[in-house]
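# coordinates only, sequence not included:
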């Protein structure tokens, strides 16, 4: 019988995951701007294009088997070992294919210079997929504290190594080394934490029950990958590597809050929702609470970054990147619009609604790719990201409709409850932007402008939060009190 996981268990594991991401946030906040000052936009663009290919092949190689393994509560050791060897065989096959076809793939992506990098980075695919089963075992046990620890260690060490190599003049190889260090350290840590030793056992018949769910998950993940990575490829091909580098740097920085919160939340919620089974009441409670909390945390960060993007770009990345401040601001806006959807994908996956997940992802991928390509063809990098903002607004409505329909939640009631904090953040950001514009003559220093913007934004958002989200705040306070009482 599967263990029962309620809101308290979920919040504990989300806490561990968020803690690990927060620990690396400060380091990334420093290292990304340092690397941007040491490397050129073209170098960032080449690595970003190569990494896109590697991540895509690694995702296909996984075939969604580990996700299906989480859903199968009674999986035995033979099934686990069979999934490991199937993953590893696919990873090695993908790695060999990438090495052999690196040159034509690089040209196809609009970055012929990336061919040597692709051949080296092909080794990342088995490194990434080899750790999937160990992570899955930790996820099935809802033991995210150990994964959090090793994620923190791997990201921190890799970032320090990358900065050191960039200072020594290794150029793009600093970024490549960062990827390998992070993957290798995390791989060793996961196996140590999971206490898993692969045995030479493979039973194809054990994989058959997993294929139905895994194929749907793989299809949706491919579509999601296209959604998130197609802008990079389109920009590289239509606008050049310099614009691709500007997009990559701005996207890396704007994604840091998402990496802190969303990756932690999504990693925990998928196995948690899968354990809840048909208990719709607990499922709905966990869905609404997790969506509201992530929106409360993320929306002000993303919309606030949009409000102060111009001085932030000069302060963080230096004068060489100052021209790209609209890119940073619009990417933050695009990510802010989509924050209420952060829990919807793990919800649909964990509750077994593969068809709704698949078609939602496919439609989003097609619309995103088409809109960004059209905007880049007829306009500039800024036009392409504006198109991305429009698509994300439509995605918010579409995903909300799909999820609320599955869980029998009234659409407008659910949309208002999950988007209220985002609306507060939008109001706050507009007020900050207007305030900074009116005070610009007095604020002759970018650091002062950032500080004043942060203070004004915090005051406005705090007031709006107390005005509109008192029931949520009371619920969170009650959860904390209950947990403290149990601990005592």
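Here it is on my side, so go on. Computed from a predicted model, the values in this text were never measured in an experiment. Numbers count the residues shown, from 1 in each chain.

# contacts and neighbour counts: CA atoms only from here.
OK.

# which parts of the chain are strands?
In the chain, no strands are defined using DSSP state E.

# mind naming the longest helix for it?
helix 204-239 (DSSP state H).

# so what's the residue lying closest to residue 99 once chain neighbours are set aside up against?
Nearest residue to residue 99 in three dimensions, chain neighbours excluded: residue 119, at 4.5 Å (CA to CA, 6 or more residues apart in numbering). With contact taken as CA atoms under 8 Å, 6 or more residues apart in numbering, residue 119 is in contact with 98-100, 102.

# number of residues surrounding the nearest residue to residue 105 once chain neighbours are set aside?
Residue nearest to residue 105 in three dimensions, not counting chain neighbours: residue 115, with 7.6 Å by CA to CA, 6+ apart. Close neighbours of residue 115, defined as other CA atoms under 10 Å, add up to 21.

# what's near enough to touch residue 270?
Going by CA under 8 Å, 6+ apart, residue 270 touches 346-347, 349-350.

# okay, now the one to match up with it:
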């Protein structure tokens, strides 16, 4: 069997199960979030959004650092895993202690005393998740996302039920906290049950240095990215109202379910396959473009369709009180077009090992970020978010510049490969927009719009065989049949 065929089979299987994991979990959580949104208030969601910004930043230290280092290292052994485990656990405990003592200061800054207990409870996830990062690395190295799908889906169902029952009886923000912690506890417990991997808990200074030399630049780059990515949530929570932050948070959540998750699903499968070809630039370019085109084939039409149908979509699912979310949804969705290209280009750092370039890139991009952020800071919320679109474009340009330096793939090559998908999505969007001339009923707008969108886009892609549409569908179906 040729290397190309082997890569394709690994990719299809990995993407399929990664997609099943993410969308089964997100599907359950999506339904649960709708129920919780009807039981709770936008301010409750805004409060948790502030807390999760801080815990997510600390969580990234482990997830983007030592785990990625383990995946990249080809001669890894039990001592490497053990050293990473001890390090992850220590970082988790230290991170929790920092947030525990910072909670009163953060609550004072936002003038909301409820933040103290909410932050101290939610931050327990830093310690809980530290136990699960090693089995996650093992499954990623094996390109085994099927097992992760089983664990995460079960955790989503159990935690979702816990959240709904809590919301029904206590009707406040702690229902979201209970759901969040329950998911992490169940998921980590199941991951250890399924991994069937054991090691002695040891720590090697030499192995730590080896992993750290690779990881610390990625950690810094990821921290810079997350801090600036989440600074909008922090700023909205301070400059506007908790309710407006709740609307923004819901818009972002729908964006993650609809498109950002697809991007993250495929990119995490692409990392180990890029690492396998880290000494062959031409092979890396092929893998890079193949994954990016396949992802765009799914993401671009979803983003386009949701932008056209944003108002009936939000009104039907969440109710009239959440309608301001639709306007914000129109502003956050276009970011996905540029986020897709940036994400896959940032993956190249993981495969080439040029983590110093990753750090350098993030520092320069955030200079642009600060400039745009300050210019739009005292504007309306809509203008504030338009600034985020401009930032996404500038970051995409810079990420593609470094991709060319590493493996020789240009921005023109990438845009050329994505253009057919973009055109097909645009035609689909125009066809879906005609639904507003057919009926004013929001339920019919949503149902007929989705049907027109799916049928027209599939027909266009099949007729013009966009991004090897026919071949990819055939491979996927055969994989599912087996």
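Yep, that arrived. Keep in mind that what you see is a predicted model, and the values were worked out from it rather than measured.

# quick check: the residue nearest to residue 105 of structure 1 vs residue 51 of structure 1, distance?
Note on residue 115 of structure 1: its distance to residue 51 of structure 1, by CA to CA, to the nearest Å, is 11 Å.

# ok, residue 140 of structure 1 next?
Distance, residue 140 of structure 1 to residue 51 of structure 1, by CA to CA: 29 Å.

# and for residue 386 of structure 1?
The span separating residue 386 of structure 1 from residue 51 of structure 1 equals 24 Å under the rule CA to CA.

# ok, residue 274 of structure 2 touching residue 351?
Yes. Residue 274 of structure 2 is within contact range of residue 351, at 5.6 Å (criterion: CA atoms under 8 Å).

# any common contacting residues for those two?
With CA under 8 Å, 6+ apart, residue 274 of structure 2 and residue 351 have no common neighbours.

# and the closest residue to residue 329 of structure 1 other than its chain neighbours, how many neighbours?
In space, and not counting its chain neighbours, residue 329 of structure 1 is closest to residue 306: 4.0 Å by CA to CA, 6+ apart. Neighbourhood size, residue 306 of structure 1 [other CA under 10 Å]: 28.

# pretty sure residue 306 of structure 1 is touching residue 334, no?
No. Counting by CA under 8 Å, residue 306 of structure 1 sits too far from residue 334 to count as a contact (9.5 Å).

# residue contacts, residue 310 of structure 2?
Applying CA under 8 Å, 6+ apart, the residues contacting residue 310 of structure 2 are 326-327, 329-330.

# typo on my end, it should be residue 321 of structure 2
Residues counted as contacts of residue 321 of structure 2 (CA under 8 Å, 6+ apart): none.

# wait, doesn't residue 259 of structure 2 sit right on residue 296?
No. Applying CA under 8 Å as the test, residue 259 of structure 2 and residue 296 come out as separate, 9.5 Å apart.

# the two - which one has more neighbours?
A side-by-side neighbour count of residue 259 of structure 2 and residue 296, using other CA under 10 Å, places residue 296 first with 26 against 23.

# any idea how far the more buried one is from residue 273 of structure 2?
19 Å.

# ditto for residue 32 of structure 2
Counting by CA to CA, the gap from residue 32 of structure 2 to residue 273 of structure 2 is 34 Å.
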